[in-house]
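> Take a look and give me a structure for this.
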Amino acid sequence: MQKTVEATQRSFNTIRTGRANASLLDRVMVEYYGTPTPLKSLANINTPDASTITIQPYDRGSMNLIEKAISLSDIGLTPNNDGSTIRLNIPPLTSDRRKELVKMAAKMAEEGKVSIRNIRRDAIDSIRKQEKSGDVSEDEARDTQDSVQKLTDKYIQRIDQILAEKEKDILTI
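Model prediction:
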């Protein structure tokens, strides 16, 4: 469940806020010598100011590949290539776009919650099997199921908390 919360947090990091953030490019994969490679292993990514991300490839031959991968990705930014550096200008978000991003964050949070609930279901099924086979008494099974439910509630609350922070970040102008 902790790993699910961390994965949801990483998903949230890929959502744009009003500021430039290098983690926006975490999911961008570049087709490098026929192999999908993460952008951060092919280039140095910096944020010199609040509205710009600069990408300096380690291999200048990969400039066009990186530019193409960014253009085809779902981040919605157009790369500007000056020969040695690729610049991504982060435009200010409109209120409609902010609402869209909040909906996207809510969808990611819901996926995290579903994943946590699936883990709970698997744990409870395992407890019931142990109870049927006689490894665990009925009272122990009930207590364990209650503790699994409490853990589930705790982690779902943590995802809600992270979502509230991300919504605040997105809606802050």
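> Going by C-alpha atoms from here, please, whenever you check contacts or count neighbours.
OK.
> Give the buried residues for stretch 13-33.
Buried residues in stretch 13-33, counted by 16 or more other CA atoms under 10 Å: 13-25, 27-30.
> Helices - which of those land there?
If you go by DSSP state H, the buried residues of stretch 13-33 have Asn13 in helices.
> Out of the buried residues of stretch 13-33, list just those in strands.
Met29, Val30 (DSSP state E).
> residues near Lys132, how many?
12 (other CA atoms under 10 Å).
> Secondary structure class of it, three-state.
Under the three-state scheme (DSSP: H, G, I helix; E, B strand; the rest coil), Lys132 adopts helix.
> Distance of it relative to Ala106?
To Ala106, Lys132 is 39 Å away according to CA to CA, to the nearest Å.
> Ile159 now?
Distance from Ile159 to Ala106, by CA to CA: 10 Å.
> neighbour-wise, which of these two wins?
Taking neighbours as other CA under 10 Å, Ile159 and Ala106 compare with Ile159 leading, 23 against 18.
> quick one more, to check against the first:
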Amino acid sequence: MASSGTFNMHGLRACCPQTLCANPRGLCIARPAFRRSKLSIQSFRSTTNWSTDLQSYRRTHNRKRCHTLAATAETEITVEEDTMERMERSLESVTSNFASIRTGRATPTMLDRVKVDYYGAPTPLKTLAGISAPESTMLVVQPYDKSAMQAIEKAIMQSDIGATPSNDGNLIRINIPALTADRRKEMTKSVAKLGEDGKVSIRNVRREAMKQVDKHEKDGDISEDEKKSLADSIQELTDDYVKQIDKLAKAKQDELVKI
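Predicted coordinates:
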């Protein structure tokens, strides 16, 4: 019977010499010692991810998998990390969309969501032109490719920024009108819709993650208890990201109301 042994940075126990293990280096993972720590969003953003750490540990110690828990541990870590990465991307998209909604002076980010029909492909305007705000009520767009001038002008006119561009053949100037009460209401509704779209995206990630969890249990990669623990962690992530989106949406709406 294996002794208590020692623990590494992942909570995985190294076998003592008396452990019945085929690994010549005397390292394996003993199931009772493993406790999966839940990833926090803050630690995910600021530290090396767990999968990389685990792979590095294996390479450093040239360790073979000698118990099925190695696969179980990595499965849980991978599913949770993948879920967090995808939710983080959804949050970044929502944040970018909110930034494109003007609340005060004109800023280049107002045009972040504008897509131009460039050679038949919808292309972000910011990749086709330099955008500046020389005045608080004006944006200037300088296309890198002058042949795209008309397509850029058309895309701006069809966007939701509520301004008409002026094309002089070299530059496109956009005079940004002051926000009226009606326009503020429209933009507030737009913020609410973008927020809801973001939360739908987060929940879609959760649904896909749970499909992975169900499959891993069906394939025998994780136990029923491990499935429940992993499902709880995924739900916590979902709730955290939904709350962040709600907080961002409220801040943006408050900003619009106070103008």
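> all strands in structure 1, in order from the N-terminus.
Under the criterion DSSP E, strands of structure 1 are mapped to 29-32, 35-38, 43-49, 52-57, 79-81, 86-89.
> and those strands as a markdown table, adding distance to Arg128 of structure 1?
Listed next are those as a markdown table, based on distance: least, CA to CA, whole Å:
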| stretch | distance to Arg128 of structure 1 |
| --- | --- |
| strand 29-32 | 43 |
| strand 35-38 | 42 |
| strand 43-49 | 50 |
| strand 52-57 | 52 |
| strand 79-81 | 54 |
| strand 86-89 | 53 |
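> Pro57 of structure 1 -> structure 2?
Matched by TM-score structural alignment, Pro57 of structure 1 corresponds to Pro143 in structure 2.
> give me the number of residues near its match?
Pro143 of structure 2 has 20 nearby residues by other CA under 10 Å.
> what do you get for the one 5 residues further on?
Residues within reach of Ala148 of structure 2, counting by other CA under 10 Å, total 17.
> Nearest spatial neighbour of it, chain-adjacent residues omitted?
Ranked by CA to CA, 6 or more residues apart in numbering and with sequence neighbours excluded, the top spatial neighbour of Ala148 of structure 2 is Tyr118, at 6.9 Å.
> how about the helices of structure 1, start to end?
Along structure 1, the segments classed as helices by DSSP H run 2-13, 63-72, 95-133, 138-171.
> on average, how far is the second one from the matching bit in structure 2?
In the superposition with structure 2, the aligned residues lie an average of 2.7 Å away from helix 63-72 of structure 1, counting by mean CA distance after the TM-score superposition for structure 1.
> for that helix, which positions count as buried?
Met63, Leu65, Ile66, Glu67, Ala69, Ile70.
> Provide the angle between the direction of it and the direction of strand 52-57.
Angle, helix 63-72 of structure 1 to strand 52-57, by axes from the mean of the first three to the mean of the last three CA atoms, to 10 degrees: 140 degrees.
> Which other helices and strands does helix 63-72 of structure 1 contact?
When contacts are defined as 3 or more CA pairs under 8 Å, 6 or more residues apart in numbering; DSSP states H and E, helix 63-72 of structure 1 packs onto strand 29-32, strand 79-81.
> Run through who's touching that helix.
28-32, 39, 57, 77-79, 81, 83-84, 86 (CA atoms under 8 Å, 6 or more residues apart in numbering).
> try it again with 7 Å
By CA atoms under 7 Å, 6 or more residues apart in numbering, the surrounding residues in contact with helix 63-72 of structure 1 are Val28, Met29, Val30, Glu31, Pro57, Leu77, Thr78, Pro79.
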